[in-house]
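curious how this folds, go ahead:
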Amino acid sequence: MQPKSPRSRSATAARTVNWRSAALALGVLTSLVLAQKLPAQDGGEVTRSHGYNFFGELKYPADYQHFDYVNPDAPKGGEIALAAQGTFDSLNPYTRKGRAAALSSSMYESLMDENAPADEYGSMYCLLCESIEYDEGKTYVIFNMRQDAKFSDGTPVTAHDVVFTHNLFLEQGLPSYAIAVKKRITGAEALDDHTVRFDFADDISRRSLIDQVGSTPVFSKKWYEETGARLDEPRLETSPGSGPYMIEDFEVNRRIVYKRNPDYWGKDLPVNAGRHNFDRIRIEYFADETAAFEAFKAGEYTFREEGNSKLWATSYDFPAAQRGQVVREEIPDGSPPANSGFVFNLAREPLQDKRVREALALAYNFEWTNESLQYGLFRHRSSFIQDTPLQAEGTPTPEEVAFMEALPVDVPEEVMSGEARMAHESSPERQNDRRNLRQAMRLLDEAGWTVGDDGLRRNADGEVLSIEIPVNSAGAAVLEAVIGSFVQNLQLMGVDARMEKVDPSQYTNRRRDRDYDIIFDSYRVFLGVGTGLRQVFGSGEAEFSLFNPAGLASPLIDGIIDAALATTTQAEQDTSLKVLDRALRYEFFMVPAYYKADHWVAYWDVYGHPEEIAPYDLGYLDYWWYDAEKGEQMRASGALR
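Here you go, the predicted structure:
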């Protein structure tokens, strides 16, 4: 916030089973309504519950002992070691400057656990709180907090810390976040030391209100007031968290180590049973992917989630892998794939013409790059919720048409009655598909970008059509090759295109500042409706939202999101998301790229995991565990230190 060719039928079937077996916000299975209804003073009803789902349905009852997908008897102990690429200069994960260390947000907990369960979409269960209360109209929520919750420095976590954190994010957090929250949350009040209430604005959607305040991390008010630290600035000091891990050691740009808090207050909670099983989490930093992979082969770190198709296809034949000391697994992934691709910066005037974007897109030859550079291990993404029952298919259903007819904005006929836009096809035989390039050049001619005597395309004012794509120098070589082939095809069309390699810090800054014409980036996936959709796709924060790298600002998308937020049933929500997917594909602000259906993981054989992996989280830092017997054997053999 990465390959059997193409994806096998068995992998597809496994993915389908995941969807059918999970109690999700898709109406696939019937859940039980488990919340307790109590009379309110105004005559309405108050819901008191151990968890929250917008539709009121929870998979796990109030007396649940653990989530179904965990091993409640998983052993505690050992270490898992991972790799990170590039650099870090801050231990503050919320800074707007510099680069934060990997997993630096993992020390902080929220009122409700936003990271679990991994087999149920749209539901959250109490963590720092023991119960929540909200009225029928969801105009407020009250969290009754656990009185034994403590920060790692031993001080209690109180309602005053919750209110302080809420206000800190409004004052020093991301502007797009603060603007959105201020419109929706009108008050935060500590009713006593362990009871906190949030009030919500009138005449707005009830979506993402309770979820929002329930998932905000909680910081120590005492620490911030004593140190004077700011949330938006980099620093190498950390505020105490209430989570199971705390920083043990670090060396800037080299490594960071997290250790289990031996006094972690929440270790015996049902929400934590079978989870957080490692004593230490170590992250080693490397300059680039080559150095990182060589270090994995040597056992300098022990777990790798592979994203490089070339390495996966050709490089796992080193001695430790041949001896069976390194395990490789392809594990079905039940989540929609990342919405990755070539994102157009819509603030650039030439790219505001959709014909230009469509022409440039035709320079991407997925079929050739997949076969020639990526070993045929990927599929071409078309949808923003690919391979789920929510993705738009063919022409709109009657339910979709009715939804669009009720919108207060004009819906283009292409969206109202046309086929859902699919990724273009190219020839795998050669890098430059001549048919697509001819079509692209016709589109550029129509848009007024004609070829001059020097072979470059200019508009009527003599301006050259220039495209610059920054690339992270610490990134994967395969991605660089994919982008390079795209650039070469753009040049064949007469576009002054170039790829610029920049160091990780510069790349981060350019991405934040939108200093690019096109960037290979991702949009967040979604399986439900929430006001976070506005931050990602809405016009209100389009100029500065880090979650909207294209700067998409579309009245059509705004209207769909607003109407989706007003849906009241599961079926209505699902219809609205299909329409949103259809319209996002129509707007065409990114060239969809490749994706894989499975998690590719390789690890030194000292770990265990449940036989069935949860559909929505691979969970290697969550519910995997260290096998001490295997670890001892590995050390005795000299394979690992």
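
every contact and neighbour count from this point should use C-alpha atoms.
Fine.

wait, Ser335 sits on Ala614?
No - shown here, Ser335 and Ala614 do not form a contact pair, counting by Cα atoms under 8 Å, at 10.0 Å.

make sure Ser505 is indeed in a helix.
Yes - Ser505 forms part of a helix when assessed by DSSP: H, G, I helix; E, B strand; the rest coil.

ok, it - contacts?
When contacts are counted by Cα atoms under 8 Å, 6 or more residues apart in numbering, Ser505 touches Thr87, Gly98, Arg99.

hmm, what's the outermost residue in the protein?
Asp453 (46.0 Å; Cα atoms, centre = their mean).

and that one, what element?
For Asp453, there is no host helix or strand (DSSP states H and E).

got it, and Ser426?
Using DSSP H and E, no helix or strand contains Ser426.

distance check, Val162 against Pro217.
8 Å (Cα to Cα, to the nearest Å).

give me the neighbour count for Val181.
19 (other Cα atoms under 10 Å).

one more: Pro396?
Per other Cα under 10 Å, the neighbour tally for Pro396 reads 21.

so it, which of the three states?
coil.

and it, how far from Asp581?
For Pro396, the distance to Asp581 - Cα to Cα - is 11 Å.

now the second one, please; I'll put the structures next to each other:
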Amino acid sequence: MTPDFFPRARRLIACFFVFCALGGTAQAEPSHGIAMYGDPALPPDFVSLPYANPDAPKGGRLVTGNVGSFDSLNPFVQKGTPPWQLRFLTHESLMGRSWDEPFTLYGLLAESVETGPNREWVEFTLRPEARFSDGSPVTVEDVIWSYETLGAEGHGRYRSFLQKVDKIEATGPNSVRLTFNTNDRELALIAGLRPILKKAQWEGKEFAEASINDVPIGSAPYAVADFEAGRHVTLKRNPDYWGADLALRRGTANFDEIRIEFYGDDTVLKEAFKAKAVSFVRELNAEKWATQYDFPAAQNGEITLSEIPHSKPSGMTGFVMNTRRAPLDDWRVREALIHAFNFEFINDALTGGRQPRITSYFSGSELGMLEGPAVGRVRALLEPLKDDLLPSALEGYTLPQSDGSKRNRANIRKAADLLAEAGWTVQDGQLQNADGDALELTVLLRQDGLLQQATAYMEIYARALERLGITLTVETIDSAQYAERERSFDFDLTFFRRSMSLSPGNEQRFYWGSDTANVEGSRNLMGMTSPAADAMIDAMLASESRGEFVAAVRALDRVLISGRYVIPIHQYSIGRIAHLSDLTYPKNRLPVYGDGVWFLPEVWWSKAEEK
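This is a model prediction of the structure:
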């Protein structure tokens, strides 16, 4: 961490809001980049991304560990469970993000972008030199096919976009235009981020039914070189990568090889790291970070502990409740379950109280709701929808707090009152409704890096629920089974994490939109159908000024937290990476978004390759 990071981050965020205040400046002519509001921060002749070292050496090998298994190498379809890294490391889009700005894109496969006066259309001009990893050129035909195929047959995350496109057409040998049927300023940017695949590879094949051997050909610096199903995948950097000299790529993709090893559980993975068989691990538990990283390799300097700050909203982490199932469709039951969750005691026991609780979906940022009753523009947005709001949305919702003791008596009493109001009373030691049905819940957990901590949370929680007459069963399954059950919403509660950006947009529909509530594979895990949330997302996407945008996000934040859909746990306000000391990064150029795949492995390098 460098002393000048936080002032620099504050300046970047301040610039974002200045850009927002400028409103919808139209693209008058083709440009090297596009921002959600205002203009891109980097000029057309920029040398590299500000958080990358353009002189970083190439070479070396990075080994990363995943918990679980995989049965697919196609991250773009609904079928199968691929290594999550492939979507980011093996394929490119027309534009690429700068993670040092709230939401700005610069040309990648496309050399320029142009939009209509109100962003009712966007046009991209491809770079003639753009190539797939097999050496074939990236064409307009590939671009159009990718948009249409992903929109019709791809993973659920890609499908809603195509519904907002009126037409896609070639406007020249190297240019393509998308015309939209929806008033949504963000669509021009989303179009720039769709992965581009090679059409010819899939001729005569069913894209959505691809086997593990049908590895999609991409244009990124890395390609799959070797794999053993369920055990490991090796990516190798293409020595003939077409974009090596692009400003957006200088100082990135520095390792010759990235190997993804799969482990049965997090404990085995951490032991592999201690033995230096894995190059790095991310630690999410502050207590473990403070107490369990003093093993020999860390003491003798072979392993380094790095902390990476960020300026993102808190997002939401916790245990989501599936409102498609009774009695979780009753907000009073959900509120009771939140009251019964003794966060203060659990947090102290499991993290040493080092990680504060999330208080709303955008907390810790300018976008988060303000305390107390809604006022001003936020209230004006919500007031017409007050009949669709749950209690405390307008008045101000705060999470219940305990006194930190194990018993949590006051909140347990409140939970019992809420359950009684919802028709649930204790009969013979069991909480039952009027029909004599017992309140029994199952929390579904996946075998991943958070397994131990999430399980420990739920074991303590189950004992608290017993005092209310509720039976909570913890069910832990492997990644493949979990992916299928999550996809089909087959759970009562499950672990939940949604990161939020400094420029939330269309992804909010996929997270909370009514249209996605019953779409298999959507990320609306709680199944919420809220006209108020839908309206606030519409308001966000139509905003043309900083004030309108912030008000709409704050209003959405109120709808979400007062919906009582998630039992929130603690914030991840800083990235914690333990890594081999041979690995390093630009310490004085940290991105405003902090750690992520865009940071490690994207801009790291091996000291052994330094001359």
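
list the TM-score for the superposed pair.
Superposed pair, TM-score by TM-score structural alignment, normalised by the length of the second structure: 0.93. Supporting alignment: 603 aligned residues with a Cα RMSD of 2.5 Å.

circling back to that earlier point, pick out whichever of Val162 and Pro217 of the first structure has more residues nearby.
Using other Cα under 10 Å, the more surrounded residue of Val162 of the first structure and Pro217 is Val162, with 28 against 22.

contact partners for the more buried one?
Val196, Val218, Phe219.

same thing but 7 Å
For Val162 of the first structure, the contacting residues are Val218, by Cα atoms under 7 Å, 6 or more residues apart in numbering.

trace it over to the second structure, please.
Under the alignment by TM-score structural alignment, Val162 of the first structure pairs with Val143 in the second structure.

so its match, which state does it fall into?
helix.

again, but for Phe510 of the second structure
With three-state DSSP as the criterion, Phe510 of the second structure reads helix.

so it sits right up against Met526, yeah?
No - with contact defined as Cα atoms under 7 Å, Phe510 of the second structure does not count as touching Met526 (11.6 Å).

give me the more crowded residue out of the two.
Neighbour count, other Cα under 10 Å: between Phe510 of the second structure and Met526, Met526 has more, with 26 against 22.

OK, contacts around the nearest residue to the more buried one once chain neighbours are set aside?
In this structure, Met526 of the second structure finds its nearest non-sequential neighbour in Asn322, 4.5 Å apart by Cα to Cα, 6 or more residues apart in numbering. Under the criterion of Cα under 7 Å, 6+ apart, the neighbours of Asn322 of the second structure are Leu328, Phe491, Asp492, Leu493, Leu525, Met526, Gly527.

residue in the first structure matching Asn322 of the second structure?
Match for Asn322 of the second structure (TM-score structural alignment): Asn345.

same thing with Lys164 of the second structure?
Structural alignment (TM-score structural alignment) places Lys164 of the second structure against Arg184 in the first structure.

nearest spatial neighbour of its match, skipping sequence neighbours?
Once flanking residues are discounted, Arg184 of the first structure sits nearest to Ala201: 5.1 Å by Cα to Cα, 6+ apart.

how close does the one you found sit to Ala180 of the first structure?
Distance, Ala201 of the first structure to Ala180 of the first structure, using Cα to Cα: 12 Å.

could you pull out the strands for the stretch 401-550 of the first structure?
Using DSSP state E, counting those that start in this stretch, the strands found in the stretch 401-550 of the first structure span residues 450-451, 457-458, 466-472, 496-502, 518-523.

the third one against the second structure, how far on average?
Comparing strand 466-472 of the first structure with its match in the second structure after superposition yields a mean distance of 1.2 Å (mean Cα distance after the TM-score superposition for the first structure).

tell me the angle that strand makes with strand 518-523.
Calculated by axes from the mean of the first three to the mean of the last three Cα atoms, to 10 degrees, strand 466-472 of the first structure forms an angle of 50 degrees with strand 518-523.

can you list contacts of strand 466-472 of the first structure?
Strand 466-472 of the first structure is contacted from outside by 495-504, 507, 516-519, using Cα under 7 Å, 6+ apart.

now the angle from that strand to strand 496-502?
Relative orientation of strand 466-472 of the first structure versus strand 496-502 (the same axes, to 10 degrees): 20 degrees.

against the second structure, where does strand 466-472 of the first structure fall?
With TM-score structural alignment applied, strand 466-472 of the first structure matches the range 440-446 in the second structure.

the first one too?
Correspondence between strand 450-451 of the first structure and the second structure is established over residues 425-426, with TM-score structural alignment as the criterion.

Leu111 of the first structure -> the second structure?
When the second structure is aligned by TM-score structural alignment, Leu111 of the first structure is paired with Leu94.

who touches that match in this structure?
Leu94 of the second structure makes contact with Gly107, Leu108, Leu109, Ala110, Gly192, Leu193 under the criterion Cα under 7 Å, 6+ apart.

let me have the residues you listed in JSON lines, extended by distance to Thr25 of the second structure, neighbour count and secondary structure.
Shown next, in JSON lines, are the contacts of Leu94 of the second structure (distance: Cα to Cα, whole Å; neighbours: other Cα atoms under 10 Å; DSSP: H, G, I helix; E, B strand; the rest coil):
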{"residue": "Gly107", "distance to Thr25 of the second structure": "19", "neighbour count": "26", "secondary structure": "strand"}
{"residue": "Leu108", "distance to Thr25 of the second structure": "22", "neighbour count": "25", "secondary structure": "coil"}
{"residue": "Leu109", "distance to Thr25 of the second structure": "24", "neighbour count": "27", "secondary structure": "coil"}
{"residue": "Ala110", "distance to Thr25 of the second structure": "21", "neighbour count": "24", "secondary structure": "strand"}
{"residue": "Gly192", "distance to Thr25 of the second structure": "18", "neighbour count": "25", "secondary structure": "helix"}
{"residue": "Leu193", "distance to Thr25 of the second structure": "21", "neighbour count": "17", "secondary structure": "coil"}
